[in-house]
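>>> this is the structure alone, sequence omitted:
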């Protein structure tokens, strides 16, 4: 591909979903047309992301939006890290979309998006015993006219966050995906969902305020928000101001990534949403926060031993508190929500060690976790549809009734626990090796904590599989009869499980790519030279002259 073709690919993951969202909203009366638009748009994003993975292998690809060169204009940067994150997230978004459409079609309601028929049947059974049963058990009703445009806007926001070349555009990407997530989380209108959505909105707004405050402080101190230029200017400002900026950014991204003690909101917010929405949130949204931490820590603050030590402590606390919460759960959704929090700790462990080996392992683990966690939540959606519940106390004997479903849960569950030779094991081994190589006392404590967390994860998922699939149900009230699972829902779930297994089969090339991505992000000069081929302007904003969309440095 020539340079023009490669550069054309960069804005497509943002522009195509936004255009498709507007088109889908305009054609809201034609549900089938909306589905076609959504599938085509996300398929184009997957193809563009795959092309960027290949192109970025030779170095970051930069596009100046509107022809205005950085730092005056907005630039999109597709380096190996952004490209691989974009590819795995777009594959996940497409699979979840197919799952959600099949669920809506299976429910025989052309005016609703993904809904759970089993929830309705269960509610009818409960109301037969208790006419005043809580409305939280009622059938999910998600208007298709809203769901598809909102889902596409979410995809555009995620892509913009990954490709953003300046902090303010990163903030815009976050706000786009968060605004869409507010709608998706509360669609259906049950009191439980509105309550959980309200908590999520308040927490997300708090993180956005902190992030915007940090962006303002960055501009006041350096005269720019372009990340390549900031990498040049931040070392020259007052160390105390620089530390304050770093702490504010970590606080904002830590809330979004659900790092302990900023993670209490997640287990109560995610399980209330429909299965496809929960799968997207669990698999992707927290990883955007991890990506932001990885990007800013390596490019803007390459060495700060004080905060790196703090990050190591928070990584350990996130692992242990999350997995202890998971062990105590009797609902599969909440169990997986706590394991999600726990395994964010592994990623922060890799970032905090701040070496090329640990960063490569963290990137590999993020790719693995997006795929596996999403697949598990989709399987839980199938379990809920098959049995009408996700309570481990009510489930039982599903291995006999639905052996395929048992396999679909078992494979990603073992991958999550890190059973060799699956990709979860390979990612954890990479992190442990990086910790051992570091050799500090705190790194060794993290190594031990990682092993304990992995063993407890294995215990939690085996216990869940045993109670849901192997043992007979201990509940006296039989579960309502369910129709066979729609192949349109099983297919995308199986595809994501297969992608997780393929990460093991292709672990060598993928880990090599993760190492190249780590080398690029650790070597800030590569990123800076891609954005500013003639050298980044230095000095404060007052010392630069803006001419025809370029910034010339004055002595």
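Perfect, I can see it now. None of these values were measured; they are calculated from a predicted model.
>>> C-alpha only now, for contacts and for neighbours.
Fine.
>>> how close does residue 282 get to residue 119?
Counting by CA to CA, to the nearest Å, the separation of residue 282 from residue 119 is 21 Å.
>>> out of those two, which sits in the more crowded spot?
residue 282 (24 against 21; other CA atoms under 10 Å).
>>> quick check, central residue of the protein?
By CA atoms, centre = their mean, the chain has its centre lying nearest to residue 284, at 1.7 Å.
>>> measure residue 454 to residue 432 for me?
The value you get for residue 454 to residue 432, if CA to CA is used, is 12 Å.
>>> against which helices or strands is whichever strand or helix holds residue 341 packed?
Element membership for residue 341 (DSSP states H and E) is helix 332-353. Using 3 or more CA pairs under 8 Å, 6 or more residues apart in numbering; DSSP states H and E, the elements in contact with helix 332-353 are helix 266-269, helix 286-299, helix 305-327, helix 356-387, helix 423-438, helix 441-465.
>>> got the contact list for stretch 301-320?
231, 246-247, 259-261, 341-349, 352-354, 442-443, 446, 449-450, 453, 522 (CA atoms under 8 Å, 6 or more residues apart in numbering).
>>> for the helices and strands packed on helix 332-353, which one sits closest to residue 473?
With CA to CA as the measure, helix 356-387 is the member of the helices and strands packed on helix 332-353 nearest residue 473 (11.2 Å).
>>> comparison target, given below:
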């Protein structure tokens, strides 16, 4: 059966429209949690199916631009489906669906029956719409709107339950995000003042006639805004203090996806608007420091959530490295690594939620004997942990080799330094996950310095110095609900599929990188005239 290329016109808006309509429906059905959950899961499954079709069509037919509401480009709202945006939609929809299934299994709470669960699902769906909108946006302001939808939804999810730690982390997160948004708005204003347009394709053509100093200044402002959202050093200090306090499903989706939206924005701006590479050396230095500072911070942590938050920061450096090389091989490696890292990092944070459910804590000082207590949990942790560490033949190893080969092919002094830094970071990542394995899973619980406290509820702790340590005061510690375990295992399987089908996935990332390098494909698809893409009008 042949799928008509024109069907993409109807499909492209759906990853944004479906979750927004579902969010409205679940908000109306706030007193019917069962109906809320069914609507949410059906909507996320629908987004996944649509995203898969968009990737198939984009890979088969090339880049397509859709004009929403009948306004011609560059005036109206443009949605652009190319291999990069479609690939990000597929990976993000897989993660969003798995995390939602996990949250349903957890009871969409984190230790309290009094959580405002009726607002969780509409907010989560709004977050989904914001992510999809950011990936599809064909103009800077629509990209900004996607970021703001993310910010609003993120604050609600981050402070769910209104505990002191979560509110404190949420306020810090929002303040940093607001600064990023203000800088982004300034960048939009500067770009519009210089070019007279916000449409990315139109702006790309007009920037060619702008003095190089002005272009570099605009790119620098946008990089700061996107760098904060992507947690690129030195703009990453907010992340380790914000994510670990949230409920396990929220932490997982934040860690897996939100920083990658910032990375996506960097890739799109660098390749489409500013391909000259004026700030590539700056990006390389930031990538190197992001790798090293992040992994050194992870080594110093004794809580698994904070440890993984620092490894999250560290591995953003690999993606920045690939982008900064400004080569097809570097971009291809970065795209593959983004997809790999979204899956693996999300999986590991879900596993931490299972560890807390099983043992009552995520502190390495209080954990031990988990391999004997729950062999399934041990396997579910070990596979993505080795994947993150870059052990062959996992996708983490494949992605790192692709990036290191691209750096070696560049052969500049700075690129060789990044290759050495990336290799060291990979080894230190393996050390970090091995330390978690030996302490939490391999050693006996009795050998843990505070092993006897792991099951103690917060109210039983009389020492005020322990008041900031988070515990789940639940009667079900030690039992892992099947609906929490199944989505986690499914994500482990998808991560392994990235290894099994690495050849085909890398071929797609190669073609996506080739499209990014030849920006005329994107420009002509939006403005018209390119044979590989055509401007189509969405139905009103």
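Cool, the structure landed. Remember, it's a predicted structure, so these values are computed and weren't measured experimentally.
>>> quick revisit: quick one: the helices and strands packed on helix 332-353 of the first structure as TSV, columns for mean neighbour count and distance to residue 398 of the first structure too.
Compiled in TSV, these are given as follows (neighbours: other CA atoms under 10 Å; distance: least, CA to CA, whole Å):
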stretch	mean neighbour count	distance to residue 398 of the first structure
helix 266-269	22	25
helix 286-299	23	31
helix 305-327	21	21
helix 356-387	27	9
helix 423-438	22	26
helix 441-465	20	9
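>>> nearest to residue 17 of the first structure, out of those?
Closest among those, once you apply CA to CA, is helix 286-299, at 17.7 Å.
>>> which part of the second structure lines up with that closest one?
Using TM-score structural alignment, helix 286-299 of the first structure lines up with residues 259-272 of the second structure.
>>> centre of the chain to the matching stretch, how far?
On the basis of CA atoms, centre = their mean, to the nearest Å, stretch 259-272 of the second structure sits 12 Å off its chain's mean C-alpha point.
>>> so which residues make contact with stretch 399-410 of the second structure?
Residues contacting stretch 399-410 of the second structure (CA under 8 Å, 6+ apart): 318, 321-322, 325, 327, 329-330, 333-334, 336-337, 340, 390, 415-416, 418-419, 422.
>>> where do the strands of the second structure begin and end?
Secondary structure of the second structure by DSSP state E: the strands cover 64-68, 77-81, 535-537.
>>> what is the aligned counterpart of residue 53 of the second structure in the first structure?
Using TM-score structural alignment, the partner of residue 53 of the second structure in the first structure is residue 51.
>>> and its match, how many neighbours?
As a burial measure, residue 51 of the first structure scores 18 neighbours (other CA under 10 Å).
>>> mind checking how far it is from residue 15 of the first structure?
16 Å.
>>> helices of the stretch 51-200 of the second structure, residue ranges please.
Taking DSSP state H, counting those that start in this stretch as the criterion, the stretch 51-200 of the second structure carries its helices at 83-106, 117-136, 140-158, 164-195, 200-207.
>>> which stretch among those helices comes nearest residue 453 of the second structure?
Proximity to residue 453 of the second structure (CA to CA) singles out helix 164-195 among the helices of the stretch 51-200 of the second structure, at 20.5 Å.
>>> against the first structure, where does the closest one fall?
By TM-score structural alignment, helix 164-195 of the second structure lines up with residues 191-222 in the first structure.
>>> tell me the buried residues in that stretch?
Buried residues in stretch 191-222 of the first structure, defined by neighbour count with 16 or more other CA atoms under 10 Å: 192-198, 200-201, 203-204, 207-208, 210-212, 214-219, 221-222.
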